[in-house]
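Q: Need coordinates for the below:
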Amino acid sequence: MSAPLPGRPVRGSASGRPVMALLDLLGRRWALRVLWELAQQPPPTFRELQRRCDGISSSVLADRLAELTEARIVDRAETGYRLTEEGAELCKDVMRLERWANRWAERGSPETAG
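A: This next block holds a predicted model:
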């Protein structure tokens, strides 16, 4: 299995535009949860990461870690896995989405609005 990377054709884009590669990578099952857990400290071992990601199979976790490693977002630490500098920067940007989602939730759902 090969990770979606800029310059390679990906789902939804034959051009390999960087944003399309990133959306393909982050849109894969469990990818965002794995990143979320890796953003926590200290870097988890494989088993600890699997425990934190309730319900993820070991094969899916291994696939996501391999893809995120190939994309240079994750690497192996002495005691487990960690975000690279690029991965940490990506997580900061993803956290902006969390802030937006929280504001969205505070405004209420369409069923409760006006």
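Q: switch to C-alpha atoms for all contacts and neighbour counts from now on
A: OK.
Q: Have a look at this structure and report its longest helix.
A: Identified as the longest helix of the chain according to DSSP state H is helix 85-107.
Q: Centre of the chain to it, how far?
A: 12 Å (Cα atoms, centre = their mean, to the nearest Å).
Q: contacting residues for residue 82?
A: Residues in contact with residue 82 (Cα atoms under 8 Å, 6 or more residues apart in numbering) are 38, 39, 43, 44, 74, 75, 76.
Q: Tell me if it really is in a strand.
A: Yes: under DSSP: H, G, I helix; E, B strand; the rest coil, residue 82 falls within a strand.
Q: any idea which residue sits dead centre in this structure?
A: residue 32 (3.0 Å; Cα atoms, centre = their mean).
Q: Let's compare: structure for the following, please.
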Amino acid sequence: MKMKSHCPINYSLEHFGDRWSLLIIRDLMFNGKRHYNEFLESAEKISTSVLGDRLKQLEEADIINKGKDEVKKSRIKYSLTRKGINMLPIMLELVCWSGKYDSESDINDDFLTQANNEREKLIQSTTEKLENEHLMN
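A: Alright, predicted model coming up:
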């Protein structure tokens, strides 16, 4: 991937800095979604062309990878890579920021409390879970 600049913010944005990429990462990280059709079912209603493009970009950036589904061999299963899992603190920060400023946020209150008050513990437990689900398969 050719970078426009190596400013740290630009580097991050070039990898995952659009709405749809972050929502795909959210679905993989927090909602257990692993298949193309599951991403299409998200409330934000991503189009098929945008979804295909973002999945390709995330794969090229080594944030996700794709493989065969163990149950249905003809189906592709998406997983977070180590680089993708390492985005967990960023994603939690977005959750906390939204929980603070969005009065209609549909976030689970217990999760938000844990993200705000026991962040390191939450990062550790969630990282272990994601590693088991995404890196071991």
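Q: Now the TM-score, please.
A: Scored against TM-score structural alignment, normalised by the length of the first structure, the superposed chains reach a TM-score of 0.68; 96 aligned residues with a Cα RMSD of 2.3 Å.
Q: still on that earlier bit, which of the contacts of residue 82 of the first structure still touch in the second structure?
A: Counting by both residues aligned by TM-score structural alignment, their matches' Cα atoms under 8 Å, the members of the contacts of residue 82 of the first structure that carry over to the second structure are 38, 44, 74, 75, 76.
Q: What about those, which are in strands?
A: Residues of those located in strands (DSSP state E): 74, 75, 76.
Q: And for the last one, the neighbour number?
A: By the other Cα atoms under 10 Å criterion, the neighbourhood of residue 76 of the first structure contains 16 residues.
Q: mind checking how far the aligned partner of it in the second structure is from residue 52 of the second structure?
A: Counting by TM-score structural alignment, residue 76 of the first structure lines up with residue 66 in the second structure. Separation of residue 66 of the second structure from residue 52 of the second structure (Cα to Cα, to the nearest Å): 12 Å.
Q: With residue 64 of the second structure instead?
A: 13 Å.
Q: more neighbours, the two?
A: residue 64 (23 against 12).
Q: Report the contact partners of that one.
A: Counted by Cα under 8 Å, 6+ apart, residue 64 of the second structure has contacts 55, 58, 78, 79, 80, 81, 84.
Q: Neighbour-wise, which one of these leads?
A: residue 79 (27 neighbours).
Q: Quote the end-to-end distance of stretch 33-44 of the first structure.
A: Rule used - Cα to Cα; the end-to-end distance of stretch 33-44 of the first structure is 13 Å.
Q: and what of stretch 40-58 of the second structure?
A: Terminal-residue distance, stretch 40-58 of the second structure (Cα to Cα): 16 Å.
Q: now the helices for the first structure?
A: According to DSSP H, the helices that the first structure contains are 18-26, 31-38, 46-52, 58-70, 85-107.
Q: Need those in JSON lines (columns: distance to residue 7 of the first structure).
A: Below are the helices of the first structure laid out as JSON lines (distance: least, Cα to Cα, whole Å):
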{"stretch": "helix 18-26", "distance to residue 7 of the first structure": "7"}
{"stretch": "helix 31-38", "distance to residue 7 of the first structure": "20"}
{"stretch": "helix 46-52", "distance to residue 7 of the first structure": "30"}
{"stretch": "helix 58-70", "distance to residue 7 of the first structure": "14"}
{"stretch": "helix 85-107", "distance to residue 7 of the first structure": "18"}
